[in-house]
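> Following is a predicted model, sequence given first.
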Amino acid sequence: MSVTVVLPCLDEAAALPGVLAAVPEGWPVLVVDNGSVDGSPELAARLGARVVHEARRGYGAPVHTGIEAAGTELVAVLDCDGSLDPAELVGPVETVLRGEADLVVGRRQVVQSRSWPWHARAGNAVLAALIRASTGVAVHDIAPVRVARRQALLDLGIEDRRFGYPLETVLAAAQAGWRVVEVDVTYRRRAAGGKSKVSGSVRGTLRVLQDFTAVLRRRAFRRHPSGATAPNPLT
């Protein structure tokens, strides 16, 4: 398959064995270590993944570094905390390869209790509603899984390197007139021993919402699939 699975990683040693084992056979995996101190990069390398390093903290920095470093036509990005199943990437990758979508994003479907805190879910719902209102793209989640052609993603010129990266990806794709398709993905609790750096606390969720708001304010106008532009509701 001409696709690389990009896994941004910060202290995910507890989850990595299960995540890497679930990647479809033959797919190259690129683990982008973001300063782990639990041996994650060494473990990933022993398990057969290619490892690169990104010192700048924030979700977008390791993701973008991974996309740049991937050498395949397509990239598939997802968290490596064990909450998402890499085996479910097969459908989205095939959808892009068949030319039926330019960007496939995941919509989390909770299958285990206490996997998605109420504060994170509420903030996500509000921002997804803003995306629908400002772009006309029918998404209901802020893209925890993303599949697209590598060079096309880079050409979007995503600027955020923090937690607003997935939001800006969807907004930039919509503005560029991309066909954005949302698919359901199962969402479970993180691997035992792991803790979310984002949604594990109200403070963390507020920090993410701050980054998301900055992205929305920076991109003043959005383009509907019809070609018409719509003002950002936050401006």
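Received the coordinates, thanks. Numbers count the residues shown, from 1 in each chain.

> Only C-alpha atoms from now on, for both contacts and neighbour counts.
Noted.

> Any idea which residue is closest to the centre of the protein?
Taking CA atoms, centre = their mean as the criterion, Pro144 is the residue nearest the geometric centre of the chain, at 4.1 Å.

> Could you verify my assumption that it touches Val105?
Yes. Pro144 is within contact range of Val105, at 7.1 Å (criterion: CA atoms under 8 Å).

> returning to that earlier point: pull the contacting residues for the residue nearest to the centre of the chain.
78-79, 105-108, 166 (CA atoms under 8 Å, 6 or more residues apart in numbering).

> A further structure is provided below for comparison with the first:
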Amino acid sequence: MPCLNEAETLEVCIRKARGFLERSGINGEVLISDNGSTDGSQALAESLGARVTHAPRRGYGAALINGIETARGRYIIMGDADDSYDFENLQPFIDRLRQGADLVMGNRFAGGIAPGAMPPLHKYLGNPVLSGIGQLFFRPNVGDFHCGLRGFNRDRIAALGLQTTGMEFASEMVVKATLARPNYRIEEVPTTLKKDGRSRPPHLRSWHDGWRHLRFLLIFAPRWLFVYPGLVAFLLGALAVGILAFGGIEIGGVGFDVTTMVYASALCVIGYQSLMFFWLTKLFATAEQFLPASDRYRSVVAKWSAERGLLVGLALFVLGIVIGIVQVVRWSGVDFGPLDTTEVVRVAIPSALGIMLGFQTILMSFFSGVLTTPRRTIPQNAVIEA
């Protein structure tokens, strides 16, 4: 149980958990991962027979990481120490773990949420929306993405290298276990939620922590964050510029010409930047082991090189320059006199687009070269003199 000033409810939680262990005949312990309590929670827990370990960093995730690292059991059941979760009925979690599940999630919506146990904002908006997004992005096949009562195989979850120290930890566990499939087995069991027994407000901050969860889900789903919107924007923009480069068109009585080309080229650049951000994000995140690397990704990286990217970027850049030169030559044909503005812009936009995309590709290629350069780890206490 992560704990930060939970003296009001800690005793009943420990007694329920110990009671379950005794009734079930399970050789286990109650571990309190303290996050800097100042209300005497540590002494209270020890007096009740629980083992207390002190998390060196503040944060919900930091407390749980500390608990996982110091736990002695093969299986771990984690749950908040606010007396909202049912520590007396954990057998379904144990059964699924013994049957080979790596992570067993509780589902409060399937088991029952008591009146007042969950704010309406969380019950009808926050949890359903975030769980739906998580299901869309990662397909974990769980209905309650953020249930804090869950069980897992200690060694298997530790092998995922969980890193986040805040509320995002709950999402990181599910996401990384899902991305590690088919090697990881995730299951779900119903559980209940009742109103917590604290007189103070919860540590959770609805909008702040909700945004952090959403941001985390987006970061771990770079295709949804970068690729899909970027690809749509790039293709639509490029298609519009390509069509209008040969002349204006009319659709349904509405004319589209060079003004549309300007905005379409901007859309094309935005989409292209989004795709490049995906590539750089993926390179960095996999190098730092923040995101897993699929076999297909490894195959692409093996074929890709900064030099190839530079050649592509240079080709686009030169193409844009050549189009510009052709336009200057045409201008010289009228002794650099006045030209039709519409036709000038119609040619200038593809030229500028090629120059911009080429230059961006060149910069991206140099940066990707930095990210993929083999390097050794330098000790933190090393001193490097200029």
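Good, I have the coordinates. Please read all numbers here as calculations on a predicted model, not as lab measurements.

> and the gap between the aligned residue in the second structure for the residue nearest to the centre of the first structure and Arg212 of the second structure?
Matched across to the second structure, Pro144 of the first structure falls on Gly148, judged by TM-score structural alignment. With distances taken as CA to CA, to the nearest Å, Gly148 of the second structure is found 16 Å from Arg212 of the second structure.

> And for Arg58 of the second structure?
Shown here: Arg58 of the second structure relative to Arg212 of the second structure, a distance of 16 Å by CA to CA.

> What of Ile65 of the second structure?
18 Å.

> if you count what's nearby, which of these two comes out ahead?
Between Ile65 of the second structure and Arg212, Ile65 has the larger neighbour count (other CA atoms under 10 Å), namely 23 against 15.

> ok so, going back, against Val142 of the second structure, how distant is the match of Pro144 of the first structure?
Gly148 of the second structure is 13 Å from Val142 of the second structure, where distance means CA to CA.

> With Val241 of the second structure instead?
The gap separating Val241 of the second structure from Val142 of the second structure is 44 Å, by CA to CA.

> Who has more neighbours out of these two?
Of the pair Val241 of the second structure and Val142, Val241 is the one with more neighbours under other CA under 10 Å, namely 26 against 21.

> ok now do the more buried one, which residues does it touch?
Residues counted as contacts of Val241 of the second structure (CA under 8 Å, 6+ apart) are 261, 264-265, 350.

> Quick one: mark the members of these that sit in helices.
The helices in this structure, assigned by DSSP state H, contain 261, 264-265, 350 from those.

> which residues in the stretch 1-150 of the second structure form strands?
According to DSSP state E, counting those that start in this stretch, the stretch 1-150 of the second structure carries its strands in the segments 2-3, 31-34, 51-54, 75-78, 103-107, 150-153.

> Give me the mean distance between the fifth one and the first structure.
Superposed on the first structure, strand 103-107 of the second structure shows a mean distance to its aligned partners of 0.7 Å (mean CA distance after the TM-score superposition for the first structure).

> Translate Ala128 of the first structure into the numbering of the second structure.
So Ala128 of the first structure corresponds to Ser131, using TM-score structural alignment.

> Its match against Pro140, yeah?
No. Distance between Ser131 of the second structure and Pro140: 9.9 Å, which falls outside the contact criterion (CA under 8 Å).

> related to what we said a few turns ago, out of the ones in helices among the contacts of Val241 of the second structure, which two sit at the greatest distance?
When these are compared pair by pair using CA to CA, the farthest-apart members prove to be Ala264 and Pro350, with a separation of 10.7 Å.

> Show me what stretch 108-123 of the first structure is in contact with.
Counting contacts by CA under 8 Å, 6+ apart, the residues outside stretch 108-123 of the first structure that touch it are 83, 141, 144, 184-190, 199-200, 202, 205, 209.

> Those residues in helices, which ones?
Using DSSP H, the members of those that fall within helices are 202, 205, 209.

> Please list only the buried members of these.
The neighbour-count test (16 or more other CA atoms under 10 Å) applied to these identifies 205, 209 as buried.

> Can you tell me how far the residue nearest to the centre of the first structure is from Pro231 of the first structure?
With distances defined as CA to CA, the gap from Pro144 of the first structure to Pro231 of the first structure amounts to 25 Å.

> go on, Pro17 of the first structure?
Applying CA to CA, one obtains 45 Å for the distance of Pro17 of the first structure from Pro231 of the first structure.

> got it, and Ala87 of the first structure?
Ala87 of the first structure is 38 Å from Pro231 of the first structure, by CA to CA.

> Likewise for Lys195 of the first structure?
The span separating Lys195 of the first structure from Pro231 of the first structure equals 37 Å under the rule CA to CA.

> returning to that earlier point: let's have the contacts of Val241 of the second structure in a markdown table, adding neighbour count.
Putting the contacts of Val241 of the second structure into a markdown table (neighbours: other CA atoms under 10 Å) gives the following:
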| residue | neighbour count |
| --- | --- |
| Met261 | 25 |
| Ala264 | 24 |
| Ser265 | 24 |
| Pro350 | 22 |
